[in-house]
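**Q** Coordinates for the following, if possible.
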Amino acid sequence: MTTPPTAARPRAAWTLLITSAATFMAALDNLVVTTALPVIRTDLGGSLSDLEWIVNGYVLPFACLLLLAAALGDRFGRRRVFAGGVVLFTAASAAAALSESTGMLIASRAAQGIGAAVLMPLSLTLISAAVPAERRGTAFGIWGAVNGLAVAGGPLVGGTITEHLSWHWIFWLNVPLGLALLPLVRTRLTESRGPNNRLDVLGTVLVSGGMFGIVLSIVRGHEHGWTSPAVLTGFALGGLLLAGFIRWEQRSATPMLPMGFFRSPTFTAVNFTGLIAFFGIFGSIFLLTQFLQLIQGYNPQQAGLRMLPWTAMPMLVAPLAGILTDRIGGKYIVMGGMVFQAAGLAWFALVNEPAVSYGTQVPGFVLCGVGMGMFFAPTGAMVMGSVPQEKEGIASGVNNAMREVGGALGVAVLASVFAARGGYASPQEFTDGIVPALWVGVIALLAAAAGMAAVPGRRRRAAPPPPDRAPLPGTPAPPKAAAPVA
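**A** Predicted structure coming up:
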């Protein structure tokens, strides 16, 4: 039964509000602790490795469990599983706020990461189901603006709260928001499920185990060495499990992730771009926040405020980019976003020195913020438009998993480049390390912009990706949808 337009509008508005608020919490907590780490170390003690795991403990389950969460939503109901994610994230935030040791804080952060892995992919599926196709670009633009604001604003929020209250309130902030969302999730979101009633248990075990091995090796590479036996073993085992997952999905009658998705140039290019974009965003923010505090002497709040041009730009740019995506497609908007971010990092690399003035750094912050807004807005619509509607949850899970892997890889690789060329012994040594690390980010972002050239233009009406096998008897035909947004 088709929902009347008058009834669909408030449902779409509520869905966008609820999912954006929930994913704001999840995206914010990716980087909210970065400016608070020096204070946490003083309060709880712990080594530099412990501090890294306060960040990585969140990223690891987040990246590894996204596909499982999307599959659970398709099987048991997206609204029901989404509500469970809100409950888990809220409870884990309270546990993190109550932590009295680094071990407890790392464990709580891991539980937060599991909750975030539920919220991210299902939010896009719920929006896609509630918003008419012709307005999804705008809706995803708003969603992207909120999440871009959260990612870029994490250092500001964390620094301000740490400076005026305490680092515990970074996590207490999530609790009232989570409690307020729960009744709205129950009463304002419409339940939906995927087409398959079976949960691909073997597929989820293989892909989750494979992602765990890969991401764990990425986050440990800087600490233990990229050629250490433990790191190489993790890469090897993770790669074997992912190869087994691909083989199983090709043979399965009801694959969790149809491999035909990757024959779509849009799906493949957008996921590659997401990985590289987060590589540059997370790696550069990780180093630049330290530069502002350790080298230029700003306190956590002052450092966060000075990143405000980066923080504010996605909020202004992403909704406009979303509207343009509905009209002209997203290909060139995303390419432009990658170029803007690369230009911003290049600016920082060119002007960086211990005594550089804040005004000289502002253009770099603005360019990165504009580029981030241009990236976040179109990618959701492009991913959703490249797959059948009943598979949007899994597609969203893949996209978010690639982003999280990119973020973990960016922090690890740029930190390794920094450590190889510089260090913390003096301001000049820090500059010697951060400049080549930023140039690595520039090269990666330009490669992502070039990769988007494989996406068909707006006028090319791309056919849906071919299925891995003929549909089973009794399987309903996929609904006719508008041409994929490119």
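**Q** When you work out contacts or count neighbours from here on, use the C-alpha atoms and nothing else.
**A** OK.
**Q** Touching, V219 and L409? I think so.
**A** Yes - under the criterion of C-alpha atoms under 8 Å, V219 makes contact with L409 at 7.1 Å.
**Q** Figure out the helix or strand that E392 lives in.
**A** Applying DSSP states H and E as the criterion places E392 in helix 392-421.
**Q** Let me know how buried E100 is, in neighbour terms.
**A** 12 (other C-alpha atoms under 10 Å).
**Q** what does the one 10 residues further on give?
**A** Residues within reach of A110, counting by other C-alpha under 10 Å, total 25.
**Q** which secondary structure element contains it?
**A** Here A110, judged by DSSP H and E, is contained in helix 102-130.
**Q** Could you figure out how far that helix is turned away from helix 392-421?
**A** Using axes from the mean of the first three to the mean of the last three C-alpha atoms, to 10 degrees, the direction of helix 102-130 lies 140 degrees away from that of helix 392-421.
**Q** now for stretch 376-394, what's the gap between its first and last residues?
**A** End-to-end span of stretch 376-394 (C-alpha to C-alpha, to the nearest Å): 19 Å.
**Q** now R403: how far from F279?
**A** Counting by C-alpha to C-alpha, the gap from R403 to F279 is 8 Å.
**Q** Of the two, which one has the most company?
**A** More crowded of R403 and F279, by other C-alpha under 10 Å: F279, with 27 against 22.
**Q** residue contacts, that one?
**A** Counting by C-alpha atoms under 8 Å, 6 or more residues apart in numbering, F279 touches 403, 406-411, 441, 444.
**Q** To check against the first, give me the structure of this:
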Amino acid sequence: MIATASAGAALVVVDATVVTLAAPGLVADLGIGGGGAQWVVEAYTVVFASLLLSAGRVGDRFGRRRALAAGALVLAGAGALAALAPGPAVLLLARALQGAGAALVFPATLSVLGATFRGPVRGTAFALWGATIAATAGVGGLLGGWLTTTLGWRAVFAASVPVGVAVALAAHLALPESRERTGSVDPVGALLSAAGVGAGVLALVQGPAWGWWAPGPAAPAGWPVSPVPLLVGTAVLCAAAFGVRQRRLGAAGAVPLLSGHLLRVRSFRAGTAAAAVVSFGEFGLMFVLPFWWQDVLGWTAAQASVLLVFPTVAALTGGLTTSLLVRRVGPRATVRAGLACEGAAAAGLALLVAGGAAPFALGGALLALYGLGLGLASAQLGSIVLADLTGDDVGAGSGAMTTAQQVGSAFGVAVLGAVTFSAPVLAHGVARALGLTATALVVALAVTWRLGAARGGRHRRARRPRGPGFRPQRTPLPDTGATV
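**A** The predicted model follows:
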């Protein structure tokens, strides 16, 4: 069961990262240009982030196993479409469909574990799930580079077909079905959340190219200002309208897409914020460091890729050892230790870059420390976020956390990229970006210091909204007999 959920999450992460090194082949074969190649990556990200909240609720209502299997089949079918794409339009459509499939899969992998396991076994389940994600985040780029070099860029997309089918089949055979019998998917709320999150992520992703106010070099022709402010305004208005609608649904006794009471659950609030900061640092760090390695130090891509092995192996190690730490000190202290390792590593890298030194061993050691912290924190954040959630809130909480991670990663690339390239000297910009990453991780550590998750799996239940016609529901857990 844990292996199936972890494999589904790994498929989503790899599909998000595997395309980056295939971009030059896309440009040469399809003639789409650098901007079009960038959209091949971003179409997945924007659709994925925009559908996460509603997809999490779909899993709650119609079955988490069913959502995971359906999403995996969508990923497989879209991968086949992308591999056979005759031109840019079909390829972009396929990537958008992959993003939709990923939105069904990822929150379902998290919520099916949260709905099935309790006690110490739950910590082990999330440890293995988080370790898989942390490890595959670094593997995707390497896999994409190898497939592109040996078989061509179409093989990058074709590889997801058998994996997606296998995950769907394994989900059908190995996972118990769990769903909530009450409530429904709010279509208006789903539309508002998709539009708001999609517009916000698109603004962050395209801000450097389109310009934050004045039109940038890649902005649409004829616009007096950049489209980014319009996107930001759309995101803010949709978020406000979404909040109003969710409050009204809760007051009427209906089940909203994202209950307002979730934000009053300290473990959910702090855990989601920490997850966003971890993604901010992870994706921002991996975005700016290659510029230091290749443009400042003059390393080749092959030399730089060797350093990525250190955080990948360390992240896997950290994730696999979290179950032992959780049994001794609990998930709260495990996440704190991970954030402390990440912050110390980012600060050390900032000092290393600022000093102009480039010792390979020290850089590898710091990246390994960062990967270790990433594995420790990522593996248990899901457990903390879902610790006090029950029933209808499990899938919504999973989707909210994953949405926060996607927004955090977009912020990381946009903000740290802007800090890096605004400096007159590139090395100074990289050092400042690393210092900002360390600061953000320290803030996340402070936020998680008073997490409400208790040791031993004993958690307080979140308060449910009261209203006319509201009836509290108990969620029957499936008798799976599952073991780790």
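**Q** So after superposing, what's the score?
**A** Remark: TM-score between the superposed chains equals 0.87 [TM-score structural alignment, normalised by the length of structure 2]; 460 aligned residues with a C-alpha RMSD of 2.5 Å.
**Q** re earlier: what's the mean deviation for the helix holding A110 of structure 1 versus structure 2?
**A** Here the mean offset of helix 102-130 of structure 1 against structure 2 after fitting is 2.0 Å, by mean C-alpha distance after the TM-score superposition for structure 1.
**Q** For the helix or strand that that helix is followed by, buried residues please.
**A** Toward the C-terminus, helix 102-130 of structure 1 is succeeded by helix 136-164 as the next helix or strand (DSSP H and E). Within helix 136-164 of structure 1, the residues scored as buried using 16 or more other C-alpha atoms under 10 Å are 136-163.
**Q** neighbours of the alignment partner in structure 2 of R247 of structure 1, just the number please.
**A** Using TM-score structural alignment, the partner of R247 of structure 1 in structure 2 is V244. A count of nearby residues for V244 of structure 2, using other C-alpha under 10 Å, gives 13.
**Q** name the element V244 of structure 2 belongs to?
**A** Using DSSP H and E, V244 of structure 2 falls within helix 228-251.
**Q** Pull the contacting residues for the aligned residue in structure 2 for G113 of structure 1.
**A** The alignment partner of G113 of structure 1 in structure 2, by TM-score structural alignment, is G99. For G99 of structure 2, the contacting residues are 43-48, 75, by C-alpha under 8 Å, 6+ apart.
**Q** ok, now A444 of structure 1?
**A** Applying C-alpha under 8 Å, 6+ apart, the residues near A444 of structure 1 are 276, 279-280.
**Q** mind redoing it with 10 Å?
**A** Listed by C-alpha atoms under 10 Å, 6 or more residues apart in numbering, the contact partners of A444 of structure 1 are 273, 275-277, 279-280, 338, 342, 410, 438, 450.
**Q** Next: A470 of structure 1.
**A** By C-alpha under 10 Å, 6+ apart, A470 of structure 1 lies in contact with A253.
**Q** Spell out the secondary structure type for it.
**A** Assigned with DSSP: H, G, I helix; E, B strand; the rest coil, A470 of structure 1 falls in the coil class.
**Q** got the contacts of F279 of structure 1 as TSV, with distance to P265 of structure 1 columns?
**A** TSV is the format used below for the contacts of F279 of structure 1 (distance: C-alpha to C-alpha, whole Å):
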residue	distance to P265 of structure 1
R403	18
G406	19
G407	23
A408	25
L409	24
G410	24
V411	28
G441	24
A444	19
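**Q** Now do the helix holding A110 of structure 1 against helix 136-164, angle only.
**A** If you take the same axes, to 10 degrees, helix 102-130 of structure 1 sits at 160 degrees to helix 136-164.
**Q** Could you list which of the contacts of G99 of structure 2 belong to strands?
**A** Among the contacts of G99 of structure 2, the subset assigned to strands under DSSP state E is empty.
**Q** Closest one of these to R450 of structure 2?
**A** Of all these, F48 has the smallest distance to R450 of structure 2: 31.0 Å, by C-alpha to C-alpha.
**Q** quick one: the closest one and G56 touch, right?
**A** No - assessed by C-alpha atoms under 10 Å, F48 of structure 2 is found out of contact with G56, at 11.7 Å.
**Q** which position in structure 2 aligns with L31 of structure 1?
**A** By TM-score structural alignment, L31 of structure 1 lines up with T17.
**Q** My guess is its match contacts V41. True?
**A** Yes - the pair T17 of structure 2 / V41 is scored as a contact, 8.2 Å apart, by C-alpha under 10 Å.
**Q** need the contact list for Q406 of structure 2.
**A** Residues near Q406 of structure 2 by C-alpha under 10 Å, 6+ apart: 45-46, 48-50, 52, 197, 201, 275-276, 279-280, 283, 400, 412.
**Q** no wait, R463 of structure 2
**A** Listed by C-alpha under 10 Å, 6+ apart, the contact partners of R463 of structure 2 are 261-262, 264-265, 388-389.
**Q** That one is in what secondary structure piece?
**A** Per DSSP H and E, R463 of structure 2 falls between elements, in no helix or strand.
**Q** Please say which position in structure 1 it maps to.
**A** Under TM-score structural alignment, R463 of structure 2 pairs with P466 in structure 1.
**Q** And for A453 of structure 2, the neighbour number?
**A** By other C-alpha under 10 Å, the burial measure for A453 of structure 2, its neighbour count, is 25.
**Q** just A463 of structure 1 next, same as before
**A** 11.
**Q** Tell me the secondary structure of it, please.
**A** Quick answer, by three-state DSSP: A463 of structure 1 is coil.
**Q** Assess the claim that it and G260 are in contact.
**A** No - with contact defined as C-alpha under 10 Å, A463 of structure 1 does not reach G260; the gap is 11.9 Å.
**Q** Read off where stretch 363-380 of structure 2 ends up in structure 1.
**A** Alignment of stretch 363-380 of structure 2 against structure 1: residues 361-378, by TM-score structural alignment.
**Q** Relative to structure 2, what is the average displacement of that stretch?
**A** The superposed stretch 361-378 of structure 1 is, by mean C-alpha distance after the TM-score superposition for structure 1, a mean 1.0 Å from where its aligned residues fall in structure 2.
**Q** ditto for stretch 268-280 of structure 1
**A** Compared with structure 2 after fitting, stretch 268-280 of structure 1 deviates on average by 0.7 Å (mean C-alpha distance after the TM-score superposition for structure 1).
**Q** How far off centre is that stretch?
**A** 10 Å (C-alpha atoms, centre = their mean, to the nearest Å).
**Q** Count the residues that sit near the alignment partner in structure 1 of T182 of structure 2.
**A** Here T182 of structure 2 is matched to N196 in structure 1, going by TM-score structural alignment. Neighbourhood size, N196 of structure 1 [other C-alpha under 10 Å]: 16.
**Q** I'm done for today, thanks for sticking with me.
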